[in-house]
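Asks: Return atomic coordinates for the entry below.
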Amino acid sequence: MSKLPNTPASIFSVMSKLANQHKAINLSQGFPNFDVDSRLLEISTRLLNENVHQYTPMAGVPSLLNKIALLTEKGYQRKIDTSSEVLITTGATQGIYTVITAFINSGDEVIILDPSYDSYEPSVMVAGGKPIRISLNEDYSPNFNRIASAITVNTKMIIVNNPHNPTGKIWTEQDFEDFETLLEKYPQILILSDEVYEYISFKHPHISVNTRPKLRDRAIIASSFGKSLHVTGWKVGYLIAPEHLMSEIKKIHQFLVFSVNSISQHVISEYLDIVDFSEVSQMYQKKRLLFQDLLKGSKFEILPSEGTYFQVVNYSEVSNKNDMDFATELITKYGVAAIPISVFYEDGTDKKMLRFCFAKTDETLIAAAEKLITI
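Replies: This is a model prediction of the structure:
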């Protein structure tokens, strides 16, 4: 009997496959199509000939763990113990799955804020838990009245995604203060904070759970070098959590992957000595503004993008079709692939929204926009 009887193929796989079939410009799946930093490639080439090809320690290469600790202290003023509070994972998705598997038991409820990344719910279901999906506000900010109403004696965890995929929304200081006030009443609830786009924010700075003393003793934070360093195919992420939580996570991790790709860890460790993460937001800010400027002459309504490398648009002035049908037509008729937002909702809420990924070369964005403004 299937543990996920009603779970279809990932929308990202579906739309990318369709884009390939029709030779469409793929702005659907969230991966960069530009070259990685040449310095990263130089380090990779050199280390290929060194003795870095065997199992690493289960938690990660010690030098990389130390660099993460330095990065966390510099960026978030949080000191972490590399021996007990950080874990290298095979991408953030594996980390998220491992966390859910470690803490969610049969009957436990997990609050998920919709629209939500598609890996959360199936991970909860495989663990035997019950996903409780709560819609965000119209502007995609958290609705704490709805969250409070959803909490029961069975609520074990709430998953927060900030900066938010697919909408690009970033939580404010007030959001966090309200969140802290709410959770003071429920000390048993764990927080899984998905922060894989933490280094991609624009007008408003990203606020990490790492900076919230009232939350971090019950929180697990997921980060992604794949997103931050534009190497999504390397599948290297990491988790930060207090020791009493991390010890349980490691029990699952050791039997799931044991240790993450060795050479990737060594390369990233060395690269962290020279990379400037402040340049990541600056680069994507230019691409975001370019894409928005290119679409200004179109019928698409450009919604705010405060972080991530995604741009959500409303197409209600373009078509009356539902978003899945219109996204399909966009590929087959106009040659551009996007992701329909309804797939991120439990009930398929359709507000005629599409998500475009602007982590592409300028040439790709220009070519896509030339097609979109003709619609």
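Asks: going forward, measure contacts between C-alpha atoms and count neighbours the same way
Replies: Will do.
Asks: my hunch is that R133 is in a strand, does that hold up?
Replies: Yes: the assignment for R133 (DSSP: H, G, I helix; E, B strand; the rest coil) places it in a strand.
Asks: Could you report the separation of the closest residue in space to it that isn't next to it in sequence from V280?
Replies: In space, R133 comes closest to I112 once its chain neighbours are excluded; the distance is 4.7 Å by CA to CA, 6 or more residues apart in numbering. I112 is 28 Å from V280, where distance means CA to CA, to the nearest Å.
Asks: which other helices and strands contact the lengthiest helix in the chain?
Replies: Using DSSP state H, we find that the single longest helix of the chain is helix 278-295. If you count contacts as 3 or more CA pairs under 8 Å, 6 or more residues apart in numbering; DSSP states H and E, helix 278-295 packs onto helix 362-372.
Asks: and the helix it packs on, what does it pack onto?
Replies: Where contact means 3+ CA pairs under 8 Å, 6+ apart, helix 362-372 is packed against helix 278-295, strand 336-337.
Asks: residues in contact with the residue nearest to R133?
Replies: Y120, E121, P131, I132, R133, I134, I158, I159, V160 (CA atoms under 8 Å, 6 or more residues apart in numbering).
Asks: please redo it, this time with the cut-off set to 10 Å
Replies: Residues near I112 by CA atoms under 10 Å, 6 or more residues apart in numbering: 120-121, 124, 131-136, 147, 157-161, 346.
Asks: Ok, G237 next?
Replies: 87-95, 196, 222-228, 260, 265.
Asks: follow-up on the earlier one: and what about the residue nearest to R133, helix, strand or coil?
Replies: At I112, secondary structure determined by three-state DSSP is strand.
Asks: Between which two of the contacts of I112 is the distance greatest?
Replies: Farthest apart among the contacts of I112 by CA to CA are V124 and L136. That separation is 19.6 Å.
Asks: more crowded one of those two?
Replies: Under the criterion of other CA atoms under 10 Å, the comparison of V124 against L136 puts V124 first, with 25 against 18.
Asks: Tell me the helices and strands packed up against the host helix or strand of the more buried one.
Replies: Assigned by DSSP states H and E, V124 belongs to helix 120-126. Under the contact definition 3 or more CA pairs under 10 Å, 6 or more residues apart in numbering; DSSP states H and E, helix 120-126 sits against helix 91-103, strand 109-114, strand 130-135.
Asks: And this one, please, so the two structures can be compared:
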Amino acid sequence: MSSAMRMVNHSKVLSEASLLVRHLRLTTGLDIVESPPISSGRDDQLTSWTNLKPSNTRVYMIIGGNFRKDVNQYVPPKYIVSIKVGITYGKVQLDLYRGGNRLATSYRHECQPGIDNPQPDNFTCEHNFSVSDWEPFQHQDRIQFTAEVTNGGQLLFVNYDKMMQVEKYNLTGVTKRSNFNIVFDYQGPVHCRELVSNCSNEPLIVPDVTNTSFVHVSWCGWQDTVSGISKYQIEVFQLIPNGDKTQLIHGNKVPGSPGPLDSSISEANISLSNVGVYAVVLIAFDRTGNRKSSRRILIFDNISDVETTKDPSKVASASRETNYSWITEPRKFVRVEWKNRFSNKLDEENGWLNSVEKLYEIPSILDDNEGERQIERKKNVQGLSLFLSLSCIDDLNLTT
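Replies: A predicted model of the protein is given here:
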């Protein structure tokens, strides 16, 4: 085997490199988006999401490369005089994809030590880009960052075929690449009710009325097609009357609300300590921090009761002369009145059945517009919303 052929074999042994994107930072004013360290050993493209709306955007990128450590343990044969191996080339590049298409403008910076001066250890290539001509960024814009290093070098060897002449041989290296993406996401999570009219999934399920302080809630139908749902948060507010006591507004947040909850979770328990009317709010977050909320109204009451007053009930169709005890004329219908007879003082005095203030951050379609207790005022008389009556005929002690 000739010396030249032997050199080729040695070049294969030496042609290994590692690549690490040490730092990637997108800045706009005081806002920063940074990537984790990215190794060329990953097959997938890493992605980060942001909802920043930057101006005068700058991108700082620094990559590093190293020659394989096992090369240092390589013992060359005697005909090799010297070996210089390491990183010979590095590149950082930025591309913007909009609507699935790459914009013509790209940004690139190259670092070229060359085969005559390969960097064996701690090679770095860094640059600070200004990408303001890509602004304003649009929803689902994607900046792809590409990092690349190539290794190689040269060696001097004794050519026994040419009278022991010392010659130079260039080592052909390998190239390692890593990609990282930053995607702009300006839209929050959505519920299927916002997309289709026949959505049967409930954004939030909470009982309208309960007499237990331990309440189970659940939800379904949430999605985010760009960055994905990252977590849920539940907030509970006790509702209190506004200044003129015509409407309920959000009071203090109830401590101990569950969250943050993983995106795979679709139910939770809340605990209430005081009777009253509450707003239970579910907040869905995507990975950029965009949010969307749904709300349900809940009455917790385990102490109040229907009370009677001194005002009596009476059969208004009966004769006044008999103190409304006897009907003295034939009638098809009998009128019974119980004005001011019954009340629920807790409901009435605290306005538990009043309308609830609307909040701009909760879309109407995801607010509480259904069930026994909604955001709209519940029709009531002295805190009572329903009266049931029963009539019967008692003739000679036979009830029908």
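Asks: Any chance you could compute the TM-score here?
Replies: After superposition, the two chains reach a TM-score (TM-score structural alignment, normalised by the length of the first structure) of 0.19; 130 aligned residues with a CA RMSD of 7.4 Å.
Asks: and after the lengthiest helix in the second structure, which helix or strand comes next?
Replies: As assigned by DSSP H, the longest helix anywhere in the second structure is helix 3-14. Next along the chain after helix 3-14 of the second structure, taking DSSP H and E as the criterion, comes strand 17-28.
Asks: hey, which of the helices and strands packed on helix 120-126 of the first structure is tucked in deepest?
Replies: For those, the largest average neighbour count (mean count of other CA atoms under 10 Å) is found in strand 109-114, namely a mean of 25.
Asks: Pull the number of nearby residues for the residue nearest to R58 of the second structure when sequence neighbours are not counted.
Replies: Leaving aside its sequence neighbours, R58 of the second structure sits nearest to S130 (CA to CA, 6+ apart; 4.5 Å). Using other CA under 10 Å, S130 of the second structure has 15 neighbouring residues.
Asks: Surely S130 of the second structure and Y60 touch.
Replies: Yes: applying CA atoms under 10 Å as the test, S130 of the second structure and Y60 come out as touching, 8.8 Å apart.
Asks: any common contacting residues for these two?
Replies: L26, T27.
Asks: Now that G90 of the second structure has come up, it's in contact with H127, right?
Replies: No: counting by CA under 10 Å, G90 of the second structure stays clear of H127, with 11.5 Å between them.
Asks: between these two, who's got more neighbours?
Replies: G90 (27 against 17).
Asks: residue contacts, that one?
Replies: Counting by CA under 10 Å, 6+ apart, the residues that G90 of the second structure touches are 19, 63-65, 109-114, 123-126, 147-151, 175-177.
Asks: in which helix or strand would I find it?
Replies: strand 80-98.
Asks: could you point out which element follows that strand?
Replies: Following strand 80-98 of the second structure toward the C-terminus (DSSP H and E): strand 101-111.
Asks: Please point out which parts of that following strand sit buried.
Replies: H109, C111 (16 or more other CA atoms under 10 Å).
Asks: So which elements touch that strand?
Replies: strand 80-98, strand 123-130, strand 142-159.
Asks: Which residues does that strand contact?
Replies: 61, 87-97, 123-131, 133-134, 141-149.
Asks: one more time with 7 Å, if that's ok
Replies: Y89, G90, K91, V92, Q93, L94, D95, L96, Y97, C125, H127 (CA atoms under 7 Å, 6 or more residues apart in numbering).
Asks: Redo those residues as a markdown table? Include distance to T27 of the second structure.
Replies: Formatted as a markdown table, the contacts of strand 101-111 of the second structure follow (distance: CA to CA, whole Å):
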| residue | distance to T27 of the second structure |
| --- | --- |
| Y89 | 27 |
| G90 | 23 |
| K91 | 21 |
| V92 | 17 |
| Q93 | 17 |
| L94 | 15 |
| D95 | 16 |
| L96 | 16 |
| Y97 | 19 |
| C125 | 19 |
| H127 | 14 |
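Asks: And those, which two are furthest apart?
Replies: Y89 and Y97, at 26.0 Å, using CA to CA across those.
Asks: who's more crowded, those two?
Replies: Y89 (22 against 15).
Asks: ok, T50 of the second structure touching F184?
Replies: Yes: at 5.1 Å, T50 of the second structure and F184 qualify as touching, with contact defined as CA atoms under 7 Å.
Asks: re the thing from before, just the buried residues of the contacts of G90 of the second structure.
Replies: 19, 63-65, 109, 111-114, 123-126, 147-151, 175-177.
Asks: all helices of the stretch 151-300 of the first structure, in order?
Replies: 173-183, 213-216, 225-228, 243-256, 262-271, 278-295 (DSSP state H, counting those that start in this stretch).
Asks: so which of those helices gets nearest I191 of the first structure?
Replies: Closest approach to I191 of the first structure among these (CA to CA): helix 213-216, 7.8 Å.
Asks: From K176 of the second structure, how far off is V209 of the second structure?
Replies: If you go by CA to CA, the gap between V209 of the second structure and K176 of the second structure works out to 63 Å.
Asks: now swap in L24 of the second structure and tell me
Replies: Taken as CA to CA, the span from L24 of the second structure to K176 of the second structure is 17 Å.
Asks: do Q233 of the second structure as well
Replies: 42 Å.
Asks: Spatially nearest residue to M353 of the first structure, not counting backbone neighbours?
Replies: N314 is the one closest to M353 of the first structure (CA to CA, 6+ apart), at 4.5 Å.
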